[in-house]
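Chemist: sequence first, then the predicted structure, then my questions.
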Amino acid sequence: MIIRGRVWKFGDNVDTDVIIPARYLVTIDPEELAKHVMEDIDPEFAGKVQPGDIIVAGRNFGCGSSREHAPIAIKAAGVQAVVAESFARIFFRNAINIGLPVVEAPEAIAETETGDVIEIDTEAGTVRNTRTGKTYQSTQYDEFIQQIIRAGGLMQAVAERVKARQQAG
C-alpha cells in the first residue's frame, strides 16, 4: 500500500492526553473527537489538518493511557498515517486495529519537516521524502497486518475473512 500526504511534525513523547485531552472523553463519537485532536500541543491543528495528511513524530508516540480514543481521533481528523521514531506498544496495536497505518522510520524523522510531502510504502517498508528525494527504511508489515490496514481495521478484516469462507463453501 502506498500512502502519500503532507506532513505535520511533532516531537518526542506525544502522549494520548495530548492527542485527545481527557476533558473530551465524554464522547466516543469520532467526529467530535476529531475536533479536538492535538489541541493541547497545537490548538489550530484540528482546523488546519486536511484529509490525507500524515503525522510525523519522534520517540514514544502515543505513550500514556491505553485508551483507543487517541488513534480514533487522529483517523477521524483525516490523518491517513503516523510515522514516528517509535510508538508506545498499546497505541501501535490500537492504531492497527482501527486501520490507521503507523510506521516506525527513525532515520526519516530528523530530515522531515512540517509541510513536506512523504510517500510511505507499507509493503516495501520505506518512507520517501519528496522534498529531499531521500528514501528511508521503515516498518514493513507482514501480510496479516497488511490485510487489516487494507480492510480499514481488524473488525472489517475479520468480516471479510468470514464472508470469503462462507462464499467458498
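Modeler: Looks like it came in fine. Numbering: from 1, shown residues only.

Chemist: only C-alpha atoms from now on, for both contacts and neighbour counts.
Modeler: Fine.

Chemist: what about the longest helix seen in the chain, distance to the chain center?
Modeler: Assignment by DSSP state H gives helix 154-168 as the longest helix of the chain. For helix 154-168, the gap between its own C-alpha mean and the chain's C-alpha mean amounts to 24 Å (Cα atoms, centre = their mean, to the nearest Å).

Chemist: go on, stretch 59-67?
Modeler: Put simply, stretch 59-67 sits 12 Å off its chain's centre (Cα atoms, centre = their mean).

Chemist: tell me the buried residues in it?
Modeler: 59, 60, 61, 62, 63, 64, 66, 67 (16 or more other Cα atoms under 10 Å).

Chemist: and the next helix or strand past the lengthiest strand in the chain?
Modeler: If you go by DSSP state E, the chain has its longest strand at strand 2-9. Following strand 2-9 in sequence order, the next helix or strand is helix 16-19 (DSSP states H and E).

Chemist: about what we covered before: and the longest helix of the chain, what does it pack against?
Modeler: Applying 3 or more Cα pairs under 8 Å, 6 or more residues apart in numbering; DSSP states H and E, one finds that helix 154-168 contacts helix 89-97, helix 143-151.

Chemist: need the winner for burial among those.
Modeler: Compared across those, helix 89-97 shows the largest average neighbour count, a mean of 20 (mean count of other Cα atoms under 10 Å).

Chemist: tell me how far the helix or strand following that one is from the chain's mean position?
Modeler: Going down the chain from helix 89-97, the next helix or strand is strand 102-104, by DSSP H and E. With Cα atoms, centre = their mean as the basis, strand 102-104 stands 7 Å off its chain's centre.

Chemist: from the contact counts, what lies against strand 102-104?
Modeler: By 3+ Cα pairs under 8 Å, 6+ apart, strand 102-104 packs against strand 81-84, helix 89-97.

Chemist: one more structure, for comparison:
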Amino acid sequence: MKGRAWKFGDDIDTDIIVPGRYLIYTDEETLSKHCMEGLDPDFYKKCSKGDFIVAGKNFGCGSSREHAPIALKGVGVSAVIAESFARIFYRNATNVGVPLLEAPGIGKLVENEEIIEVDMENATITSESGETIEFKKLPPFMLEILNQGGLIEYLKNKR
C-alpha cells in the first residue's frame, strides 16, 4: 500500500476523530465529511483513498463508539499507524475493517503529507527518504477479517 501520511499527535480521542454531535449518523459518507474536523475541518477534502493517518500514543482513546473508525473508513484511510492504540478502538476498527498498525518510533520517521509505503507481508513502513521501520505484524486471522472488510463480512463468508 502506498499513500500520503496525515500526521497527528498523542491522545487523539474518538471525539476528535468524529465529534459527538454527528453520532446520529451511521453511514460512512456522512461521517467521513466530519472526520478529524476538530483538528482540520478540511481533512475529508484533502485525504485521498489509500492515505494513512500517522499518530503518536493512545490513538482512539475516549468513548467506545464505532462511528470513529467508520468515519476513517469512509474518508478512504487505508490504515492508521500509531505508537499505540486504545484497546476498545482497536477492536472497533478491526470490526469495521480499518487496519491499525502499531509502529513504535513512527512519529520520528514520517513527516506530514509525506508519501509512505506499507508492506503488510513484511510488516514494514518505508518513508520517501528510504528509511524503514517495522510494525507489529498482524496475525493471519486478523488479516482475513480486514481483507473481508470487517467482522460482519468475514462471518457472512465463513458459512
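Modeler: Ah, there it is. The model shown is predicted, which means the values in this text are computed figures rather than measured ones.

Chemist: quick check: TM-score for this pair?
Modeler: Once superposed, the chains reach a TM-score of 0.96 (TM-score structural alignment, normalised by the length of the second structure), with 159 aligned residues with a Cα RMSD of 1.0 Å.

Chemist: before we move on, the earlier item: and the helices and strands packed on helix 154-168 of the first structure as CSV, adding distance to residue 73 of the first structure?
Modeler: Listed next are these as CSV, based on distance: least, Cα to Cα, whole Å:
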stretch, distance to residue 73 of the first structure
helix 89-97, 10
helix 143-151, 17
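
Chemist: circling back: could I get the helices and strands packed on strand 102-104 of the first structure in a markdown table, plus columns for distance to residue 127 of the first structure?
Modeler: Listed next are these as a markdown table, based on distance: least, Cα to Cα, whole Å:
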| stretch | distance to residue 127 of the first structure |
| --- | --- |
| strand 81-84 | 9 |
| helix 89-97 | 18 |
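
Chemist: what's the closest of these to residue 153 of the first structure?
Modeler: Comparison of those against residue 153 of the first structure by Cα to Cα identifies helix 89-97 as nearest, at 5.1 Å.

Chemist: pull up the aligned stretch in the second structure for that closest one.
Modeler: Using TM-score structural alignment, the residues of the second structure aligned to helix 89-97 of the first structure are 87-95.

Chemist: quick one: that stretch to chain centroid distance?
Modeler: 10 Å.

Chemist: check stretch 144-159 of the second structure too.
Modeler: That offset, for stretch 144-159 of the second structure, works out to 18 Å (Cα atoms, centre = their mean).

Chemist: could you do stretch 111-126 of the first structure as well?
Modeler: With Cα atoms, centre = their mean, you get 12 Å for stretch 111-126 of the first structure.

Chemist: map residue 26 of the second structure onto the first structure.
Modeler: In the first structure, residue 26 of the second structure lands on residue 28 (TM-score structural alignment).

Chemist: hang on, that match in a helix?
Modeler: No: remark: residue 28 of the first structure does not belong to a helix; assigned using DSSP: H, G, I helix; E, B strand; the rest coil, it is coil.

Chemist: dump the residue contacts of it.
Modeler: By Cα atoms under 8 Å, 6 or more residues apart in numbering, residue 28 of the first structure lies in contact with residue 69.

Chemist: one step back: residue 21 of the first structure is nearest to which of the helices and strands packed on strand 102-104 of the first structure?
Modeler: Closest among these, using Cα to Cα: helix 89-97, at 15.2 Å.

Chemist: what does that closest one contact?
Modeler: Residues contacting helix 89-97 of the first structure (Cα under 8 Å, 6+ apart): 61-63, 66, 68, 70-72, 101-102, 145, 148-149, 153-155.

Chemist: now residue 120 of the first structure, what's its secondary structure?
Modeler: Assigned by three-state DSSP, the conformation of residue 120 of the first structure is strand.

Chemist: contacts only, for the residue mapped onto it from the second structure.
Modeler: When the second structure is aligned by TM-score structural alignment, the residue opposite residue 120 of the first structure is residue 118. Listed by Cα under 8 Å, 6+ apart, the contact partners of residue 118 of the second structure are 1, 2, 124, 125, 126.

Chemist: ok, those residues in the first structure, which still hold?
Modeler: With both residues aligned by TM-score structural alignment, their matches' Cα atoms under 8 Å, the contacts of the contacts of residue 118 of the second structure that the first structure also has are 1, 2, 124, 125, 126.

Chemist: how many neighbours does the corresponding residue of the first structure for residue 51 of the second structure have?
Modeler: Applying TM-score structural alignment, one finds that residue 51 of the second structure aligns to residue 53 in the first structure. Residue 53 of the first structure: 22 surrounding residues under other Cα atoms under 10 Å.

Chemist: what sits against residue 153 of the second structure?
Modeler: residue 145 are the contacts of residue 153 of the second structure under Cα under 8 Å, 6+ apart.
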